[in-house]
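A.B. asks: predicted coordinates and the sequence they were generated for:
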Amino acid sequence: MQGWKFQYLEEVESPAELPVLMPAIRSQHFRWNKGAAECARKNLLKSLKVQSGFFNKLHAFFHLTNSSIFIIILLAALLSVPMLFVQQAHPELEGVYRLGSVFLLGFLSIAFFYWTASRRLFPRRSWQYFLRLFPPFLVVSMGLSAHNTLAVAEGWLGKKSPFLRTPKFNILGKEGGWKENSYIRSGLSWLTVVEMLLILYFAFGLAAGLYLQHWSLLPFHLMLVLGFSLVVFYTLRGR
C-alpha cells in the first residue's frame, strides 16, 4: 500500500523446528490463520482503495483472505450431507448437481501449486514422491478445517486471545522426546469433542451415499472421515 517492492531470496534460509505433535500443529495453524484474518480485517478495504493496478489489488485480496478458505471448506462439507437427500428428492435437478463437479478443478489448482513448489525445492524427487504426500496433506487439511475455521472467525470478529507460541521440543532426528515436556497439556477440549461428532456426521454421509447410490460425494466424505479421525487421534495421543 506504500508502494514498496519486495524481493524473496530463496537462497536465504533460517533453521526451524517443525511441529512433532498434533497439538503443536494446531497451535501453529490457529495463530497463522487467526493472524491472517486479523490482517484482512484491518487492511483489506484499505488495499482495495489505494491507487494501484487491478492485479495488485487482486493479489492483495487473495493474499489477505487466504485463511478464510477453511470457512468455505467446512460449510461445503457440512452442506454436502443434506445435499445427498436433496438430490434424492429432486432428481430433476441432476444437471445442476453435475455442474458442481466444476469445483473439483480447485483440487487441480492446489495440486499444481504444491507440485511447482515441490519441484523447485526437490528437483531430483519424482512425481511419485509428490503423489505419495499430497493426498495425506489434503486429508489432514480437511481434518483441521473446524479448528482453523474457529481461528479465522475469531480473527474476523476481532476476538482477542493470548499469543500461544508453537511448542518446541529440540528433537533432532530420532533423538529426544516430548512426553515429559512442560508444553504438553492434558485434558479434552470442547473443540476436540466437536471434531469427534463431525467424524460421526461424515461417516453417516458416507453411509448415506452408499445406500442412496450417489457416488460423486463418496471420495469427499471419505477424506473428511479420515481427516478428522487422524486429527482427533493424534491430538489425543499428543496430550
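C.D. replies: Structure's in. What do you need? Residues are numbered from 1 along each chain as shown.
A.B. asks: please count neighbours and contacts with C-alpha atoms only from this point.
C.D. replies: Fine.
A.B. asks: near residue 165, how many other residues are there?
C.D. replies: The burial count assigned to residue 165 is 10, neighbours taken as other Cα atoms under 10 Å.
A.B. asks: quick one: the helices in the protein?
C.D. replies: Across the chain, reading from the start of the chain, the helices by DSSP state H fall at 22-49, 54-64, 69-89, 94-99, 105-121, 127-143, 145-157, 190-212, 218-237.
A.B. asks: how close does the most centrally placed residue in the chain get to residue 228?
C.D. replies: The central residue of the chain, meaning the one whose C-alpha is nearest the mean C-alpha position (Cα atoms, centre = their mean), is residue 141 at 3.8 Å. When distance is defined by Cα to Cα, to the nearest Å, residue 141 is 9 Å away from residue 228.
A.B. asks: next one: residue 236
C.D. replies: According to Cα to Cα, residue 236 stands 12 Å off from residue 228.
A.B. asks: quick one, which of those two is more surrounded?
C.D. replies: Neighbours per residue, other Cα under 10 Å: of residue 236 and residue 228, the larger number sits with residue 228, 27 against 16.
A.B. asks: surely that one meets residue 142?
C.D. replies: Yes. Shown here, residue 228 and residue 142 form a contact pair, counting by Cα atoms under 8 Å, at 7.3 Å.
A.B. asks: give me the neighbour count for residue 206.
C.D. replies: By other Cα under 10 Å, neighbour count at residue 206 equals 24.
A.B. asks: how about residue 121?
C.D. replies: Residues contacting residue 121 under the criterion other Cα under 10 Å number 11.
A.B. asks: A further structure is provided below for comparison with the first:
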Amino acid sequence: MMVFVQIVFLAVSLLLTFSFFIYGFNHYYLLSVIHRYHLPPLHQDDYQKRPLVAIQLPIFNERYVVRRLVAACAQMVKRYGTDHAEITILDDSNDDTVQLVDEVVREYSLQGLRIGIQRRSDRQGYKAGALQLALEQTTAEYIAIFDADFTPRDDFLIQTIPYFLLDDRLAIIQSRWTHLNRYFNRITSAVAIGIDVHFFIEQTGRYATKCFQNFNGSGGVLRKSALIEAGGWQADTLAEDLDASYRIQLNGYHILFIKDLPSPGEIPPTVPSFKKQQARWANGSLRTAKKLLHSILVNQKFKLYQRVEAFIHLTGYMLHPMMYISFLLACFGTILDVDTFLIHSHMLTPFGGAYTAFDPLTATQIHNLSWGVLDTMIVVSMVAAWLSPLVSLKLQKLSILKNLSALLVLFLLGSGISVSNTIEAIKALFTNQQWEFKRTPKYANINSKEGWRERKYQVPLDFVFLLELASVCLGGIAITIAILHHHYAVLAILIPYTTAYSFVSLLTLQQSHPQAAV
C-alpha cells in the first residue's frame, strides 16, 4: 500500500514539475521576443481626423473616485473636441455616489460637454450588463472604457483613434496601466511590479509575436462593429473583457497594445481588497478558458504557437491550484513519511524503461540523469518567477535594490493567495453558477498620509481566511516533523509557502472589517 502511495505522490509531483516548467519557460519565450515590439507608423495628417467616440465609465458605489475620473475624461474630451466625444456614466450605484454623479454631470454639462448617465433598475449582468446596454444605445463607432479608479491622460484619444482609421481589422487598442499609488505602502509597491510584468513582458511579447491578447477592461478603446459582430458583452464569465477580446480575435480582428501610452489607475492598498480582485480575475479567466479554449485549439486559422500561447494565457491562474497542491503534497508527504526517492525499483523512469531492466551502474546513471533533469526544470521555473519582475523594473529604470522589499512582498502575496484562488478555480471549472461580480473597493489613496480604515467599502472576513489559517497550522506541523526526522530538503517547499500563508492570513485578519458592507 505504501508503495502505491509513493507512486501516486511521485506521479503528481512529476506532473506539477512539468506543468510549472511549461509556464516558466513561456516567460523566457516572452522575454526573448519583447525587443520585436513596434507600432505601425502614423503621419501628422492621421492625427487630424476626429470620428465620434463614446467614453463609457462603468461604476458601482465609487464615492471617493468618481469626480476625479470624470474630471480627467472631461479634459480628454476638451482636447479631442467637445463635438466629437460623449461621456456616459454607467451608474449602478445604490449609495450616495448617485448624488455625486448627478452633481458632476450638471457641472460638466454647463461647460458644454456631452455627458449623460445610464441607470438600471437592477445589476443584471453586472459590469457586462451595463456595458451591453450602453453598447446598444451609442451611435459612436469607437468606445473608450475606463474604470472608476483611472485618470486617463488628456491626449488619450488623440494617441489611439488614428490607428483605427488606418486598419479596419483593428478592433481594440489597449494602453499600459500605470499606478497612482505605487508607493502608498508595501502592498501597492508589490502589486505594481506584478502588473508591470503583465504589460511590459506578457502584453508586449504577445503583441510582438501576433499572439492572442486581451483588453484589460479599462484604459482601452474598442471598435463597436467588431464587438457587436462577436456577440457583444456577455455576462456568463466574470471576465467580460477577456471573453470579448478572444471572441473578437476569433473573428479575424486583432488588438494593438500601445506600451508608451500610460493610463494611471489605483492599486488595491490592502490584502483583502487585492484578494477580492484576484479572485474575480482567476474565476473569470478560467471560465473564459472553459468557454472558448476548445474552439481556439482546434482553429486551424491560427498557428500552433499562437494556440499554445492562448492556452497558457487563459489557464495562467491554474498556477495557484498547482502551488497549493504542491504545498499539500509536501505537507502530507512529510506527515505520512512518503519517500518518493526510494521507489525507483518499483516504477518506470521518467524517460520510460524499468530500472530493473538495466545493470546497477546503468540504473544509477539513469536515476541521476532523470532527477538531474527534473531538478533543472524546477530551478528554471523558479528563476523565471523572479526574472520577469526584475526585467520589468529595469525597463522602467527603477532601482532593483530599492524594490527588494517589494519583490519579497510580491512573492509572499503571489504564493499566499494560492489558497483563495484555488477555491475560485474550483468554482470556475466545476460549477456553472453565475457568481456575483464583486467590485474592488477604491479609496482614492495616492500617498501614505491618507488612510483607508475610516472609509466605506471595507472588505469583510470570509471562510477562505479559515482555510488559510488551517494551511498555516498544517505547514507548521509538517515543518516540525521534517526537522525532527531530518528531512531538510522538503523545507524548501514548506517554509516559503507556510510563511506566505501566514503573511496573507495575518494581514487579512488585520485589514478586514468583520461586519463590513461592500
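C.D. replies: That came through, no problem. Just so we're clear, the structure is a prediction, and the values are computed from it rather than from any experiment.
A.B. asks: TM-score for these two?
C.D. replies: The TM-score (TM-score structural alignment, normalised by the length of structure 1) is 0.89; 235 aligned residues with a Cα RMSD of 2.2 Å.
A.B. asks: state the span of structure 1 onto which the helix or strand containing residue 73 of structure 2 is aligned.
C.D. replies: With the criterion set as DSSP states H and E, the secondary-structure element containing residue 73 of structure 2 is helix 66-80. Under TM-score structural alignment, helix 66-80 of structure 2 corresponds to no residues of structure 1.
A.B. asks: what's that helix packed up against?
C.D. replies: With contacts defined as 3 or more Cα pairs under 8 Å, 6 or more residues apart in numbering; DSSP states H and E, the packing partners of helix 66-80 of structure 2 are strand 85-91, helix 97-109, helix 156-166.
A.B. asks: want to throw those into JSON lines with distance to residue 322 of structure 2?
C.D. replies: Output for the helices and strands packed on helix 66-80 of structure 2, formatted as JSON lines (distance: least, Cα to Cα, whole Å):
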{"stretch": "strand 85-91", "distance to residue 322 of structure 2": "38"}
{"stretch": "helix 97-109", "distance to residue 322 of structure 2": "41"}
{"stretch": "helix 156-166", "distance to residue 322 of structure 2": "39"}
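A.B. asks: which one of the ones you listed is the most hemmed in?
C.D. replies: With neighbours defined by mean count of other Cα atoms under 10 Å, none of the helices and strands packed on helix 66-80 of structure 2 is more surrounded on average than strand 85-91, at a mean of 22.
A.B. asks: centre of the chain to that strand, how far?
C.D. replies: If you compare the mean C-alpha spot of strand 85-91 of structure 2 with that of the full chain, they lie 26 Å apart, counting by Cα atoms, centre = their mean, to the nearest Å.
A.B. asks: now the angle from it to helix 66-80?
C.D. replies: 160 degrees (axes from the mean of the first three to the mean of the last three Cα atoms, to 10 degrees).
A.B. asks: strand 85-91 of structure 2 vs helix 156-166, what angle?
C.D. replies: Between strand 85-91 of structure 2 and helix 156-166, the angle formed by their directions is 110 degrees, by the same axes, to 10 degrees.
A.B. asks: relative to helix 97-109, how tilted is strand 85-91 of structure 2?
C.D. replies: Per the same axes, to 10 degrees, the angle that strand 85-91 of structure 2 makes with helix 97-109 is 170 degrees.
A.B. asks: which one of the helices and strands packed on helix 66-80 of structure 2 lies closest to residue 273 of structure 2?
C.D. replies: Distances from residue 273 of structure 2 to each of those were compared using Cα to Cα; the shortest belongs to helix 97-109, at 19.7 Å.
A.B. asks: counting contacts, what elements does that closest one pack onto?
C.D. replies: helix 66-80, strand 85-91, strand 115-118.
A.B. asks: residue range for the strand ranked longest in structure 2 in structure 1?
C.D. replies: Secondary structure of structure 2 read by DSSP state E shows that its longest strand is strand 254-265. In the comparison with structure 1, strand 254-265 of structure 2 aligns to the range 5-16 (TM-score structural alignment).
A.B. asks: which position in structure 2 pairs with residue 216 of structure 1?
C.D. replies: Residue 216 of structure 1 is assigned residue 489 in structure 2 as its aligned equivalent, the criterion being TM-score structural alignment.
A.B. asks: aligned partner of residue 147 of structure 1 in structure 2?
C.D. replies: If you follow residue 147 of structure 1 across to structure 2 using TM-score structural alignment, you land on residue 420.
A.B. asks: thinking again about what came up before, among the helices and strands packed on helix 97-109 of structure 2, which is the most enclosed?
C.D. replies: With neighbours taken as mean count of other Cα under 10 Å, these reach their highest mean count in strand 85-91, at a mean of 22.
A.B. asks: burial count for the corresponding residue of structure 2 for residue 237 of structure 1?
C.D. replies: In structure 2, the residue equivalent to residue 237 of structure 1 is residue 510, according to TM-score structural alignment. The burial metric for residue 510 of structure 2, expressed as a neighbour count using other Cα under 10 Å, is 13.
A.B. asks: how about residue 167 of structure 1?
C.D. replies: The number of residues packed around residue 167 of structure 1, counting by other Cα under 10 Å, is 21.
A.B. asks: what do we get in structure 2 for it?
C.D. replies: Under the alignment defined by TM-score structural alignment, residue 167 of structure 1 is paired with residue 441 of structure 2.
A.B. asks: residues touching that match, list them.
C.D. replies: For residue 441 of structure 2, the set of contacting residues under the criterion of Cα atoms under 8 Å, 6 or more residues apart in numbering consists of 268, 273, 457, 458, 459, 518.
A.B. asks: let's go with 7 Å and repeat that
C.D. replies: Under the criterion of Cα atoms under 7 Å, 6 or more residues apart in numbering, the contact list for residue 441 of structure 2 reads 273, 457.
A.B. asks: that one and residue 133 of structure 2: what is the separation?
C.D. replies: Using Cα to Cα, residue 441 of structure 2 is found at 24 Å from residue 133 of structure 2.
A.B. asks: and stretch 290-303 of structure 2, which residues are buried?
C.D. replies: Residues of stretch 290-303 of structure 2 classed as buried: 290, 292, 293, 296, 297 (neighbour count, 16 or more other Cα atoms under 10 Å).
A.B. asks: could these go into TSV alongside distance to residue 450 of structure 2?
C.D. replies: Compiled in TSV, those are given as follows (distance: Cα to Cα, whole Å):
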residue	distance to residue 450 of structure 2
290	41
292	43
293	44
296	46
297	48
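A.B. asks: of the residues you listed, closest to residue 466 of structure 2?
C.D. replies: Distance ranking of those against residue 466 of structure 2, using Cα to Cα, places residue 290 first at 28.6 Å.
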